[in-house]
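**Student:** have a look at this prediction, sequence included:
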Amino acid sequence: MKTRRPASGRWIEGWDPENEEQWERSGRRIARRNLVLSVLSEHIGFSVWSMWSVLVLFMSPEIGLGFTPGEKFLLVVVPTLVGAVLRLPYSYAVTRFGGRNWTVFASTVLLVPAVLAFVFVQRPGTPLWVFLLIGATAGAGGANFASSMTNITTFFPQRRQGWALGVNAGGGNLGVAVVQLLGLLVISTVGDTHPAYVAAVYLPLIAVSALLSSLLMDNVDAVRAEPGALREAAANRHTWWISFLYIGTFGSFIGYGFAFGLVLRYEFGSTPLEAASYTFIGPLLGSVSRPLGGKLADRWGGARVTLWSFVALAAGTGGLLLASWAQSFGAFVAAFTVLFVLSGLGNGSTYKLIPAAAAAEAEATITSGGEAAAAFARARRISGATIGIAGAVGALGGVAINLAFRSAYEGGGGSGTIAFACFLGYYALCMAVTWYVYLRPARRTPGVPAPVREPRPAHVR
């Protein structure tokens, strides 16, 4: 392994995290340094992406921005949608330009939505379409996730990817909780008429993140995707099964994170201060639980942990329905918080399925007489591309959740009961898919494909 510094930035050649000697000698240190900086960049990206879940709480006639409930939900739908759409090109960009180079760009571009929000969010009479455009630029923050995860998966050996991807994603997801805590701090200290202060905090942080990424991160040749990797991943059935499951886990996390404050306002008539006092708790615990989900998946298998996560999500949603019918504020907040924790666990375990399913297919190829090095190289290539596709599709779940809430609360009345019932039905479908594709015993019936099983964790072999 050697390092060169061309004009385009530092590149490490011959990177192979599966090589134990190389990993112990220098690979572990390099991987962890890049992980820390990746978490920082992704964390700020998530904060900028979810900033509108906070800014809409400030919008009122008192500051000349009296939007309807439906318009406010639309303001959180737009950045979610754009972030989802951009995840695929962001994932590819890492393989084209290198992890360090793209992280510097992805961090710097966040100055656009932060500056625009700072300039316009306190300007009375600003029309809705202006805020929708600004919110669309904030979608770049959500796209950071895909490029960051694609990059980090190349730094760590397969046996450690559940933990590494969990830490990377969990640290990024914490950005949702942090920006909501910042909103609470602003409202509780200077009142709910100064939303520009929220955006102002991130301007220097974005600059620092871009500078540190430029100075301390690395590009590795292993991240380079061969032509056709995305098409190859798109043709693999596991890409779409995992994407379907990720809609249920990450879609829940980001959808609930963006909507929670508005749901409390329209379900219980909470003030901005009351809503902001609770909205950060769920995303905080959900972010912390994501690495735990990855670690549990490393030990017990991603499919097992994912299945039980969906079982618990369904039960938690049932509790949410009961709390809504009883109009119990405390039970409602508690049930919502539990859903965040469970979605975090499911996020970690579902993403572990990506390298695990690819590795299982590689083992099957080798068993059939295929060449080992080529099989595992393909597995790593497929994993990187699948992360981008699953991240993009999964984020669309957040769009669906906010559209469901928008429909439920349109006009300022109504209840979220129908939306919650829809979410419960989707979790049931995810349970069935997880069991059928990854956990059911292999069948011998002609014409019925057997599931591709995960490699069993070492402690149960």
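**Tutor:** Cool, the structure landed. Numbering: from 1, shown residues only.

**Student:** okay, CA-based contacts and neighbour counts for the rest of this
**Tutor:** Noted.

**Student:** wait, what's in contact with residue 305?
**Tutor:** The contact partners of residue 305, taken as CA atoms under 8 Å, 6 or more residues apart in numbering, are 293, 296-297, 345-346, 349.

**Student:** which secondary structure element is home to residue 93?
**Tutor:** Here residue 93 sits within helix 69-97, counting by DSSP states H and E.

**Student:** residue 420 now?
**Tutor:** Going by DSSP H and E, residue 420 is in helix 417-434.

**Student:** what comes into contact with that helix?
**Tutor:** Contacts of helix 417-434 with the rest of the structure, by CA under 8 Å, 6+ apart, involve 241, 244-245, 248, 303, 306-307, 310-311, 313-314, 317-318, 320-321, 324-325, 401, 404-405, 408.

**Student:** and those residues, which are buried?
**Tutor:** When burial is judged by neighbour count using 16 or more other CA atoms under 10 Å, the buried members of these are 241, 244-245, 248, 303, 306-307, 310-311, 313-314, 317-318, 320-321, 324, 401, 404-405, 408.

**Student:** before we go on, here's another structure to hold up against the first:
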Amino acid sequence: MTAPSTAPASSRGGRWIEHWDPENETFWQQGGEKIARRNLLFSVLSEHIGFSIWTMWSVLVLFMGPEYGLTPADKFLLTSVVTLVGAVVRVPYTFAVAIFGGRNWTIISAGLLLIPTVAAFSVMKPGTSFNTFLLIGLLAGIGGGNFASSMTNINAFFPLRKKGWALGLNAGGGNIGVPVIQLVALAVIGASGGPRVLLGIYIPLILLAAVLAALYMDNLTSVKNDTGAAKDAAKDAHTWIMSFLYVGTFGSFIGYSFAFGQVLTNQFGRTPLQAAYLTFVGPLLGSLIRPLGGWLADRYGGARITLYNYVGMAAATGVLIYASMQKSLPLFVAVFVVLFVLSGLGNGSTFKMIPGIFQAKALAKGLEGEAAAAHGRRLSGASMGLIGAVGALGGVGINMAFRQSFLSYGSGTGAFVAFLAYYGVCFAVTWAVYLRKATGTATAATTASEAKPQLSYAEV
């Protein structure tokens, strides 16, 4: 078996790998795994910085005291706009990997993060208009796109049996950018520094991520944009079902990451420094546990893990409603952290389901071996951008729900009731679509050929 070749393609510049076959065990052992892991490492770094820049406004709004003239509703609207842009740009970022190459686009997308960071550095002061802050927030949204391109790229490097772990590690390492920027902000606030100090720290880190991607990452010639695959994925009901479920997991994670500090300051009267001491814990644990969610999905089936995870998220939200009504800060913070952990676990299990579902559909079509794997990769890669984008829109919904809840009731309790209802629906959808027949409700009249695809969904 030929070892992976990193010889440049004749018609394209940069580091291009001509032959890539991760499903072949010999190929994988003879060098494929080493190359894949190296690309994963530097993909995580770039995505990590992207998440930090995307979510920096969750921290910057804590710096913005009364002298900035912004109401709590203004701040929730600002973070909603940032989240919205981050969700929308995930679609073009998914296709950019095939156009430019995974390595090349990582360099470009990392470099683009300088725009919102430098822009925020220049306007972050009292007296700046709210509309200006909204515009800069729009620019910061591009950091959310790095996730989609990174996941699409890493999905192509790893075999199906390793995707849950690899995608979970890639996404988890990126998600950690959320608590890291919050921790850095805590240090800056504690040292009586201003928001410009925080922004100034990240400018050289962005440059470092771009340089390291240029030095150590690779492009795959086998990754090509397939407009037919994109259309097929958009037409497939499972793309939209998984989008709905991903709203409940990743939408919760990113939405709560933006909103947690504001809820603590507005509902419980915490100072920015007091809030900063608490806000990083949930996103940190939620990020760290995401690879575990992928690993559990690899072992026990993503559908099963996702189902039980939604039970936990609903239960935690119920306790949050009680803590909110009782104004119990210790209970509120403790359970909110649990909810972050469960959202991270669910992020790993839901994203692992995507390649498994399309692989199961390929087998149901009668495809076998590499043909089935290629069909699964084709559709799962195309669907990931859409699912990631729609899932991130859940963060917009969470921030807008909190905004309306504070406007109407003066607390976040009303928003939590809505979230509880959503998690209940997600549980029902997961069971009905992916586990119902697998648990024994299929009738005796169901033929083996009809049952096989449904049974395989329980293992995705």
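**Tutor:** Looks like it arrived, so ask away. This one's a predicted model, so the numbers in the text were calculated from it and none came from an experiment.

**Student:** what's the TM-score for these two chains?
**Tutor:** Overall, the chain-to-chain superposition scores 0.94 on the TM-score scale (TM-score structural alignment, normalised by the length of the second structure); 449 aligned residues with a CA RMSD of 1.9 Å.

**Student:** just the ones in helices from the buried ones among the contacts of helix 417-434 of the first structure, please.
**Tutor:** Judged by DSSP state H, the subset of these located in helices is 241, 244-245, 248, 303, 306-307, 310-311, 313-314, 317-318, 320-321, 324, 401, 404-405, 408.

**Student:** residue 407 of the first structure matches what in the second structure?
**Tutor:** Aligned counterpart of residue 407 of the first structure in the second structure: residue 404 (TM-score structural alignment).

**Student:** can you check residue 436 of the first structure too?
**Tutor:** Structural correspondence for residue 436 of the first structure with respect to the second structure (TM-score structural alignment): residue 432.

**Student:** run a quick neighbour tally on that match.
**Tutor:** Under the neighbour criterion other CA atoms under 10 Å, residue 432 of the second structure is assigned a count of 12.

**Student:** from residue 442 of the second structure, how far off is it?
**Tutor:** Going from residue 432 of the second structure to residue 442 of the second structure by CA to CA, to the nearest Å gives 12 Å.

**Student:** again, but for residue 251 of the second structure
**Tutor:** Between residue 251 of the second structure and residue 442 of the second structure the distance is 33 Å, computed by CA to CA.

**Student:** swap in residue 174 of the second structure?
**Tutor:** Here the criterion is CA to CA. By it, residue 174 of the second structure lies 40 Å from residue 442 of the second structure.

**Student:** looking at those two, which is more packed in?
**Tutor:** More neighbours surround residue 174 than the other of residue 174 of the second structure and residue 442, with 25 against 14 (other CA under 10 Å).

**Student:** what helices or strands is the one helix or strand the more buried one maps to leaning on?
**Tutor:** Element membership of residue 174 of the second structure, judged by DSSP H and E, is helix 160-175. In terms of contacts (3 or more CA pairs under 8 Å, 6 or more residues apart in numbering; DSSP states H and E), helix 160-175 of the second structure is packed against helix 33-54, helix 145-157, helix 281-288, helix 290-300, helix 329-364.

**Student:** the stretch 101-250 of the first structure: helices as residue ranges?
**Tutor:** For the stretch 101-250 of the first structure, the helices identified by DSSP state H, counting those that start in this stretch occupy 111-120, 128-155, 161-190, 196-216, 229-234, 237-268, in order along the chain.

**Student:** so which elements touch the shortest one?
**Tutor:** Think helix 229-234 of the first structure. Based on contacts counted as 3+ CA pairs under 8 Å, 6+ apart, the elements that helix 229-234 of the first structure packs against are helix 372-409.

**Student:** give me the mean deviation of the helix it packs on from the second structure.
**Tutor:** On superposition with the second structure, the mean distance recorded for helix 372-409 of the first structure (mean CA distance after the TM-score superposition for the first structure) is 0.9 Å.

**Student:** elements contacting that helix?
**Tutor:** Packed against helix 372-409 of the first structure by the contact rule (3+ CA pairs under 8 Å, 6+ apart) you find helix 69-97, helix 128-155, helix 229-234, helix 237-268, helix 329-367, helix 417-434.

**Student:** swap in 6 Å and give it another go.
**Tutor:** Using 3 or more CA pairs under 6 Å, 6 or more residues apart in numbering; DSSP states H and E as the contact definition, the elements that helix 372-409 of the first structure packs against are helix 69-97, helix 128-155, helix 229-234, helix 237-268, helix 329-367.
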